[in-house]
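Trainee: Any chance you can model this:
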Amino acid sequence: MAHELSITRYIAAPPAEVWDVLANRQEEWWCPAPWKVRLDEQDRRPGGVARSTILGPDGEEMPQDGIYLAWDEGRRIVATDAVTADFQPSGPFMIGFWEIAPEGEGTRYTAGARHWTAEAMEQHQAMGFEQGWSTVADQLAALCEG
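Mentor: A predicted model of the protein is given here:
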């Protein structure tokens, strides 16, 4: 896909277990430690509210306001910041996706960000996409495999 950044991980745990951690324990893995996320409001359906706050180790707070484009139970979450919960346009940065699929005895986890422009993708890459999202994938795997 054009303007897409993604990472993938094999997780040595069954898909149902990975999905449970991915969907229901986001505050434990969603941000690279020591950063955290606070889930402020989630309406897990297409068009539903996806509102959270990223919390930094020095008191930083970065609100994230968007909507879910897809919530395919047990398989995929897709969200965007291009539209707020009350369907107001927002400065779009990306469409994020988090997917799982059975693979052998475990699960293939894939997460990524699709951007409107090459410039936005390059900005995300320069912000440390690969390192940050890889750390998050490692945190998710550790919870699932532990």
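Trainee: Could you use CA atoms for every contact and neighbour count after this?
Mentor: Will do.
Trainee: tell me the strands in this structure, going along the chain?
Mentor: 4-11, 36-42, 49-55, 61-72, 76-80, 95-103, 106-114 (DSSP state E).
Trainee: so what's Glu47 up against?
Mentor: Glu isn't right for residue 47; it's Gly. Applying CA atoms under 8 Å, 6 or more residues apart in numbering, we find Gly47 in contact with 67-70, 85.
Trainee: Buried only: go through the residues you listed for me.
Mentor: Buried members of those, counted by 16 or more other CA atoms under 10 Å: 67-70, 85.
Trainee: counting contacts, what elements does the lengthiest helix in the chain pack onto?
Mentor: Under DSSP state H, the helix in the chain containing the largest number of residues is helix 129-145. In this structure, helix 129-145 packs against strand 4-11, helix 15-24, with contacts taken as 3 or more CA pairs under 8 Å, 6 or more residues apart in numbering; DSSP states H and E.
Trainee: Let's compare: structure for the following, please.
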Amino acid sequence: MTEATDEPGYPLRVTRHIAAPPERVWQVMTGQLEDYWCPRPWRTEIVEIDWRSGGRMATIMRGPDGESHEGDGVLLEVTPGKRIVFTDAFRAGWIPQAAFMVGCLEIAPEGEGTRYTATTWHWTKEACEQHRTMGFETGWATMADQLAELAEAR
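Mentor: All right, here's what the predicted structure looks like:
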């Protein structure tokens, strides 16, 4: 399920129930990012991820026809088993750069599984609409589906 809201910060959000315990979902989120981070047939190459607040998060998404999209930012918060918050507003060392969004991946127990919620906030309404036009709903919902597939496999 995806939703857009009128909340401050121009958020876009995807939420999904995953039929796996939060510990397993967290393990996949942090240990297999390259396997779910972008919709197939695209793939993710991890340049560096330092799983701590202030750590670098740098990836390259590669398309089937040679396209690529580099992302280089920092992790603002890593709360094990609960939340990862990241942004492209800074690169490692807190060096400011042109910003597009802040992203947050959250998990919480729900029934016998896990509620996964991915939210992005944007500095402007235009950036939010640009992200939506780029395919946020489809792309991030697919990412959630791929995460669920991996977490539910065991």
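Trainee: Work out the TM-score between the chains.
Mentor: Superposed pair, TM-score by TM-score structural alignment, normalised by the length of the first structure: 0.97. Supporting alignment: 146 aligned residues with a CA RMSD of 0.8 Å.
Trainee: on that earlier part again, need the strands of the first structure in TSV (columns: distance to Trp30 of the first structure).
Mentor: Putting the strands of the first structure into TSV (distance: least, CA to CA, whole Å) gives the following:
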stretch	distance to Trp30 of the first structure
strand 4-11	14
strand 36-42	7
strand 49-55	9
strand 61-72	13
strand 76-80	13
strand 95-103	11
strand 106-114	11
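Trainee: wait, which of the ones you listed is closest to Asp138 of the first structure?
Mentor: Put simply, out of the strands of the first structure the one that sits nearest Asp138 of the first structure is strand 4-11, at 8.0 Å, with distance taken as CA to CA.
Trainee: Tell me the residues of the second structure aligned with that closest one.
Mentor: On the basis of TM-score structural alignment, strand 4-11 of the first structure is assigned to residues 11-18 in the second structure.
Trainee: now the matching stretch, how far from the chain's geometric center?
Mentor: Relative to its chain's centre, stretch 11-18 of the second structure lies at 10 Å (CA atoms, centre = their mean, to the nearest Å).
Trainee: one step back: list the ones among the contacts of Gly47 of the first structure that the second structure also has?
Mentor: With the contact criterion set to both residues aligned by TM-score structural alignment, their matches' CA atoms under 8 Å, the contacts of Gly47 of the first structure that also touch in the second structure are 67-70, 85.
Trainee: Quick check: the farthest pair among the contacts of Gly47 of the first structure?
Mentor: Ala70 and Ala85 (14.1 Å).
Trainee: gap between the nearest residue to Thr15 of the second structure once chain neighbours are set aside and Arg56 of the second structure?
Mentor: Distances taken as CA to CA, 6 or more residues apart in numbering put Thr117 closest to Thr15 of the second structure, at 4.3 Å, once the chain neighbours are dropped. Thr117 of the second structure is 22 Å from Arg56 of the second structure, where distance means CA to CA, to the nearest Å.
Trainee: of the two, who's got more company?
Mentor: Neighbours per residue (other CA atoms under 10 Å) separate Thr117 of the second structure from Arg56, with Arg56 holding more: 24 against 19.
Trainee: and Lys36 of the first structure, how many neighbours?
Mentor: For Lys36 of the first structure, the count of nearby residues is 19 (other CA under 10 Å).
Trainee: Asp58 of the first structure too?
Mentor: Applying other CA under 10 Å, we find 8 other residues in the vicinity of Asp58 of the first structure.
Trainee: quick one: the counterpart of it in the second structure and Glu48 of the second structure, what's the gap?
Mentor: Residue correspondence to the second structure (TM-score structural alignment): Asp58 of the first structure is matched to Asp65. Taken as CA to CA, the spacing of Asp65 of the second structure relative to Glu48 of the second structure amounts to 24 Å.
Trainee: Repeat that for Val78 of the second structure.
Mentor: Plainly put, Val78 of the second structure is 15 Å away from Glu48 of the second structure if you go by CA to CA.
Trainee: ok, now Lys125 of the second structure?
Mentor: For Lys125 of the second structure, the distance to Glu48 of the second structure equals 30 Å [CA to CA].
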